[in-house]
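S.K.: mind folding the following:
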Amino acid sequence: MTVDVETSPENRIRLSPWLRWGLLALIQLGLIAIPLADRLSVQSSGNVVRLAVVPVDPRDLLRGDYVIINLAITRLPAGLQGADGFNAGDRIFVELAPQVDGAAEPVAVARDRSKLGTLAIAGTVRSATAEEIRVDYGIDAFFLPEGEGLEIERMDRDRLLLEVSVTEDGRSLPVNLLVDGKTFRSDAIF
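M.R.: All right, here's what the predicted structure looks like:
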């Protein structure tokens, strides 16, 4: 037995235009908040590690100056523990060991995060040769107020470090740009 349900205008639920616009606004705010919530999660739950950088200074017409961050750990020696068999496009985890002088050094790599120590950053293999593995960590830009990019570009790279927050699952984001061990600019949310 089938029952026909009439979908006449009288049987439909009518929402006020204010309620419809309000729901639409809430959905849009939710979509905007998703990446911000992820960023806040990485910053609040991650371990902060300092990494050596090699800066280059371009400009973004909408956001001002930024420094392209070439991390020293983007080039890993092929002799590093666990470095066998990686190809371009592979997911990679790089275990980092903080050093006394400030910049953390890679000590091992793996495809599986659980095979490494407490501090490991996730990336994607760009290329792998017999000599080195090049890795992209997705944290290659640090935005600065207009006019400060050139100042950073002219500095000796040995004076610069980037503080990065790294979560247990390997996600990372830049937090502070350091000059001579002191915060030059912060990109922290709080």
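S.K.: for the rest of this, base every contact and every neighbour count on C-alpha atoms.
M.R.: Noted.
S.K.: can you list the neighbours in contact with stretch 122-135?
M.R.: Residues from elsewhere that reach stretch 122-135 (Cα atoms under 8 Å, 6 or more residues apart in numbering): 73-79, 83, 86-94, 136-138, 169-172.
S.K.: rerun that using 6 Å as the cut-off
M.R.: Taking contacts as Cα atoms under 6 Å, 6 or more residues apart in numbering, the residues outside stretch 122-135 that touch it are 74-78, 87-93, 136-137, 170.
S.K.: and these, which is closest to R39?
M.R.: Nearest to R39 out of the contacts of stretch 122-135 is G170 (Cα to Cα; 13.0 Å).
S.K.: measure E146 to Y66 for me?
M.R.: 8 Å (Cα to Cα, to the nearest Å).
S.K.: neighbour count: these two, which is higher?
M.R.: In this view E146 and Y66 are compared by other Cα atoms under 10 Å, and Y66 has more residues nearby, 24 against 13.
S.K.: now that that one has come up, it's in contact with P145, right?
M.R.: No: with contact defined as Cα atoms under 6 Å, Y66 does not reach P145; the gap is 8.0 Å.
S.K.: buried only: go through the contacts of stretch 122-135 for me.
M.R.: 74-78, 87, 90-93, 136-137, 170 (16 or more other Cα atoms under 10 Å).
S.K.: which stretches of the protein form strands?
M.R.: 47-56, 59-60, 64-71, 75-77, 91-97, 105-110, 120-128, 132-136, 141-144, 160-166, 172-179, 182-186 (DSSP state E).
S.K.: helices or strands next to the last one in the packing?
M.R.: Pointing back at strand 182-186 there. With contacts taken as 3 or more Cα pairs under 6 Å, 6 or more residues apart in numbering; DSSP states H and E, strand 182-186 sits against strand 172-179.
S.K.: quick one more, to check against the first:
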Amino acid sequence: MSGKKLIVSALVLALVQIGFLSWIIAGRAAILRDGKEVLLKVEPVDPRDLLRGDYISLNNNISRIPVKLIANIPEGQLSSDDTSIVVRLKKGADGYWQPTTAWFGQAPAPAGPDEADIAGRVAEGWGLRDAGSTIAPDYGIDRFYLPEGEGMTIQDDIRVRPFGIKLALSANGTAQIKALMDGDKTLFEEPFY
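M.R.: Take a look at the predicted model:
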């Protein structure tokens, strides 16, 4: 291969990579900018990642969904498959959104004006036979990264007063964390880019 062809190939490959990364970033930014805002109550778990720095691991009020909320469990199914789930949320009197119902796959109808749907995945093997049991969907919103040195302080504060995360939800239920809230005060807000 000649030197000129090699340079052109390298430039084309670089442009494709830049385009792909830009597409990912623009999609996330579109959700943060235009998505429906939802506030969830959170509790901390662990504040450190060696590669990315301080974070709080978020255990929120939709981290565990009661099996009795799932409207379309097939008759006789005793455990979950690796499948998608949609959880319908409604704003409570305290300002935090709560789960009202859920469906494996897709919701049968769009959310109403005072509701929102969040999409997640359920791992294989969660028990569905007991109406009192719960499942733990993965929504991709389990960590919020903070400036260096802030993780432990915020984790300690979360233990003594209410914190929340403000989410932005796209039309298909994809969630992005928009901000970390200390009551009504915004502590940290995610930049669009």
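S.K.: where does the TM-score land?
M.R.: Here the superposed chains carry a TM-score of 0.82, computed using TM-score structural alignment, normalised by the length of structure 1; 179 aligned residues with a Cα RMSD of 2.4 Å.
S.K.: looking at the contacts of stretch 122-135 of structure 1, which is nearest D180 of structure 1?
M.R.: Using Cα to Cα, the contacts of stretch 122-135 of structure 1 come closest to D180 of structure 1 at T74, 21.8 Å.
S.K.: excluding chain neighbours, give the residue nearest to that closest one in space.
M.R.: V135 (4.8 Å; Cα to Cα, 6 or more residues apart in numbering).
S.K.: how long is stretch 133-144 of structure 1 end to end?
M.R.: 30 Å.
S.K.: buried sites along it?
M.R.: Residues 133-137, 139-144 are the ones in stretch 133-144 of structure 1 that count as buried (16+ other Cα under 10 Å).
S.K.: what's the closest of these to L62 of structure 1?
M.R.: Closest to L62 of structure 1, out of all of the buried residues of stretch 133-144 of structure 1 and judged by Cα to Cα, is F143, at 11.1 Å.
S.K.: what's the closest non-adjacent residue to the counterpart of that closest one in structure 2?
M.R.: Using TM-score structural alignment, the partner of F143 of structure 1 in structure 2 is Y145. Once flanking residues are discounted, Y145 of structure 2 sits nearest to Y55: 4.1 Å by Cα to Cα, 6+ apart.
S.K.: what do you get for A107 of structure 2?
M.R.: Per Cα to Cα, 6+ apart, closest to A107 of structure 2 is V86, 6.2 Å.
S.K.: give me the distance between that neighbour and V16 of structure 2.
M.R.: Where V16 of structure 2 is concerned, V86 of structure 2 sits at a distance of 33 Å (Cα to Cα).
S.K.: swap in G53 of structure 2?
M.R.: Counting by Cα to Cα, the gap from G53 of structure 2 to V16 of structure 2 is 30 Å.
S.K.: the more surrounded of the two?
M.R.: For G53 of structure 2 versus V16, the count of surrounding residues by other Cα under 10 Å is larger for G53: 15 against 12.
S.K.: would you mind finding the match for the more buried one in structure 1?
M.R.: By TM-score structural alignment, G53 of structure 2 lines up with G64.
S.K.: D156 of structure 2 too?
M.R.: In structure 1, D156 of structure 2 lands on R154 (TM-score structural alignment).
S.K.: also F188 of structure 2?
M.R.: Under TM-score structural alignment, F188 of structure 2 pairs with R185 in structure 1.
S.K.: try T100 of structure 2
M.R.: Aligned by TM-score structural alignment, T100 of structure 2 pairs with V107 of structure 1.
S.K.: tell me roughly how far the helix ranked longest in structure 1 lies from structure 2 on average.
M.R.: Longest among the helix segments of structure 1 by residue count, using DSSP state H, is helix 17-45. Helix 17-45 of structure 1: mean distance to aligned residues in structure 2 after superposition is 2.3 Å, counting by mean Cα distance after the TM-score superposition for structure 1.
S.K.: report the buried residues of that helix.
M.R.: Under the neighbour-count criterion of 16+ other Cα under 10 Å, helix 17-45 of structure 1 has 39-40, 42-44 buried.
S.K.: now do that helix against strand 172-179: the angle between them, please.
M.R.: Orientation of helix 17-45 of structure 1 against strand 172-179 (axes from the mean of the first three to the mean of the last three Cα atoms, to 10 degrees) gives an angle of 60 degrees.
S.K.: how about the contacts made by the residue lying closest to M152 of structure 2 once chain neighbours are set aside?
M.R.: Nearest residue to M152 of structure 2 in three dimensions, chain neighbours excluded: P47, at 6.2 Å (Cα to Cα, 6+ apart). Taking Cα under 6 Å, 6+ apart, we find P47 of structure 2 in contact with 54-56, 151.
S.K.: just send the residues you listed back as TSV, with distance to L128 of structure 2 too.
M.R.: Listed next are those as TSV, based on distance: Cα to Cα, whole Å:
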residue	distance to L128 of structure 2
D54	36
Y55	32
I56	30
G151	36
